[in-house]
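Undergrad: Show me how the following folds:
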Amino acid sequence: MLDSKPMDAKAMFTSEKAVCPAHAPADHPKIPPGKVGVLLANLGTPDNYDYWSMRRYLNEFLSDRRVIDYSPWLWQPLLQLVILTKRPFTSGANYKTIWNHDKSESPLATITKDQTAKIKEAMAARYGDDVMVDYCMRYGNPSTKSKVRKMIAEGCQKILFFPLYPQYAGATSATANDQFFRALMDEKWQPAVRTVPAYFDQPAYIDALAQSVERAYGAMETKPDILVTSYHGVPKRYLLEGDPYHCQCQKTTRLLKERLGWDDSQITTTFQSLFGPEEWLRPYTVEEVAVLAKAGKKRIAVIAPAFSADCIETLEEINEEIKDSFMDAGGESFTYIPCLNDDAAHITALSGVIEDNLKGWIE
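TA: Prediction:
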């Protein structure tokens, strides 16, 4: 999905700083000076919460074979004739409850823009004008293709592609990388590229998570009985097929526990956002919080370490569906600790990951 008209070849070389290469004929096309691009990528967002905006977004998302790997011969008729006739209404209603009406966009879009602006400031302070920072979405707008083309047009001869997923999964990091490489297939002059690996165990990221927990707990008169670290789920089959996501989530929780100086009774790992008939990674958050309430854990806090920015899965699913499950089972106090978003410690952690991955390209 493209959010803007593609640039033609001539437009790619009209940068104000473009120059004719040394020793080239006078009629040689001008070429922009070489830059390094840093392209941040998040999951995506619908353009609006109306039926057709939601249908376009969900169709792109649920047609991705990395997300739903069932045979298209079986899946597409079900998707097009059943799921996409009903789900856009319910998903749209959920988005409406969290929508940023002032800016006419989803919270994920707002937060990703804020993150990009702050990382851009950090990169400018570190590298000056030699590094260009922008963002794209895997699904929806701004599309990966449009932003890759823009970076090349601005003279980026090297691009660092950064999927904003702390833990690697085929359905998140891999599909973002797939789309990035598909965008490169349409470029006549491809830049050199790198992709950023998962940063689930980076000390600065763990420390940023710990600081957010400490701030939340410090503001409470009575501390929660347990912290639930809720990660987005994937089918259990993916783990058995070699996807490292489950293991990386468990390690993030362990490192967070150690950083906070806690024992096992104070923190637990769960998985949310189930879809489809097969078994997903367990325990399921929506069920586990009810189990905790019935077991006497009347005060809980929930954090979502797999999300770099608050979105429908945190603001609506955790703060509404999962909260309701806990309270209906006898819970008394439910606290959602927001994602790291554009918090200063998070921006520092992400900037550090970027700087580590730019080594050898720019110093």
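Undergrad: CA atoms for contacts and neighbours, from now on please.
TA: Noted.
Undergrad: Then Leu227 would be within a strand, right?
TA: Yes - the assignment for Leu227 is a strand, going by DSSP: H, G, I helix; E, B strand; the rest coil.
Undergrad: any idea how far it is from Gln266?
TA: Distance of Leu227 to Gln266, given as Cα to Cα, to the nearest Å: 6 Å.
Undergrad: Compare the two (neighbour count), which wins?
TA: Counted by other Cα atoms under 10 Å, Leu227 and Gln266 do not tie: Leu227 has more neighbours, with 22 against 13.
Undergrad: for comparison, sequence B:
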Amino acid sequence: MASRFRGSAFNHIEEQKVGVLITNLGTPDAPTPSALRRYLKEFLSDPRVVEIPRLIWLLILHLIILRIRPAKSAKTYASVWTDQGSPLAFHTRDQADKLRQQLQAQHGDNLVVDYAMRYGNPSITSAITTLCDQGVRKLLVLPLYPQYSGSTTASTFDAVAKDFASRRWLPELRFVNHYNSHPDYINALVNSIRAHWGKHGRAQKLVLSYHGVPQFYLHKGDPYHCECLATTRLIIEALELGPEEYITTFQSRFGKAEWLKPYTDATLKELAANGTKSVQVICPGFAADCLETLEEIEEENREYFMEAGGERYEYIPALNSSDEHIQTLSNIVNTHIQGWTIQPTGSAERQQTLQARSEQAKRCPHNKPRA
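TA: Presented below is the predicted three-dimensional model:
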């Protein structure tokens, strides 16, 4: 009977590297109904994402949502699609490339960096396989969700655990839960706001819009809401804004259940109707620009505000692959890989290690020819 465990054979002489895997939510492969159907099926089938009775939800998903929503979502994705693919895809790829350059400049090529998506491609399993095939035996997973939520961060851990459950030789694992209050992350956001103010001036109101989750997640103990408010508080303290100069909101709600409030779209309409003429919106929970920032915030919510009487609306982009963001991610990685030995290429220590492994391999029965 074939084994359900997979993985390359053990080899004493193989280089043992440290791997860093950054992850984000995911994106369809193309802005087409068929690609959206595959993506939405995987995404909305995750019990971490939709916490209602399983059988009922699967009936709704397959009989209604997957028949109607893919065509509509495809048009929405097409509005932000580029020659490089979806914005989330190329921004995450750029983040991985720049983070790799930065970390290898510090540690050498025995530290490798890759990226994956929780849903869609490249998958977490494919990325872990690629890293293990390169000799990674110590793995740090960094989900690019600054604020922890069961529906995002924990779901990513589920995917890693599922992969590990079918892998014979497991790398040592470390996992970053959140970084919502990390000083470098806060400073990067504050500096991006100040840079925008330097070019465009300030607006009457700064809107800090986070992705929403159902209200009952909070009541069941999910810390996401509290971590969003903590991020806002630290940003506002650094900017020295008064209570009337900012507001925290939540966007992207789905379905009829009550989600975290106040809602971004309703708030923008209300602000304009009550005489606020100018707003600037930033999304501190998004590490990279994507459909929810570029289409929902920059386009759709702009229309809501302007049609309700607003006169000036500006979106402050996500940190994406800016130098300060990459430095922040590099600092987070370096904190979490402390204690893991990384031997640079060509170092005497590395050569001694390889020689010792070679001698060990000669004595290992595993490597001796069988009669």
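Undergrad: Can you show me the strands along the stretch 1-150 of structure 2?
TA: For the stretch 1-150 of structure 2, the strands defined by DSSP state E, counting those that start in this stretch cover 17-27, 111-120, 136-143.
Undergrad: got it, and the stretch 201-350 of structure 2?
TA: Taking DSSP E, counting those that start in this stretch, the strands of the stretch 201-350 of structure 2 run over residues 205-211, 246-251, 278-282, 312-316.
Undergrad: Mean deviation, the longest one versus structure 1?
TA: Read it as strand 205-211 of structure 2. When structure 1 is superposed, strand 205-211 of structure 2 averages 0.3 Å from its matched positions, counting by mean Cα distance after the TM-score superposition for structure 1.
Undergrad: quick one: what's aligned to Gly285 of structure 2 in structure 1?
TA: Matched across to structure 1, Gly285 of structure 2 falls on Ala306, judged by TM-score structural alignment.
Undergrad: so what's the residue lying closest to its match once chain neighbours are set aside up against?
TA: Leaving aside its chain neighbours, Ala306 of structure 1 sits nearest to Tyr231 (5.4 Å; criterion: Cα to Cα, 6 or more residues apart in numbering). Each residue near Tyr231 of structure 1 by Cα atoms under 8 Å, 6 or more residues apart in numbering is listed here: Cys249, Thr269, Thr270, Phe271, Gln272, Ala304, Pro305, Ala306, Phe307.
Undergrad: need these in CSV with distance to Ser146 of structure 1 and neighbour count, can you?
TA: Listed next are the contacts of Tyr231 of structure 1 as CSV, based on distance: Cα to Cα, whole Å; neighbours: other Cα atoms under 10 Å:
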residue, distance to Ser146 of structure 1, neighbour count
Cys249, 32, 24
Thr269, 37, 21
Thr270, 36, 23
Phe271, 33, 24
Gln272, 32, 24
Ala304, 30, 26
Pro305, 29, 26
Ala306, 26, 22
Phe307, 24, 23
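Undergrad: ok, so of those, who is nearest Pro77 of structure 1?
TA: Minimum distance to Pro77 of structure 1 across these is 26.4 Å, recorded for Gln272 (Cα to Cα).
Undergrad: Is it correct that Leu139 of structure 2 is in contact with Arg174?
TA: Yes - counting by Cα atoms under 8 Å, Arg174 is a contact partner of Leu139 of structure 2 at 6.3 Å.
Undergrad: So for these two, which sits in the more crowded spot?
TA: Shown here are Leu139 of structure 2 and Arg174; by other Cα under 10 Å, Leu139 has more neighbours (24 against 14).
Undergrad: what's the matching range in structure 2 for stretch 53-67 of structure 1?
TA: Counting by TM-score structural alignment, stretch 53-67 of structure 1 corresponds to 35-49 in structure 2.
Undergrad: burial measure for His232 of structure 1, as a count.
TA: Applying other Cα under 10 Å, we find 20 residues neighbouring His232 of structure 1.
Undergrad: Then the one 4 residues further on?
TA: The burial count assigned to Lys236 of structure 1 is 15, neighbours taken as other Cα under 10 Å.
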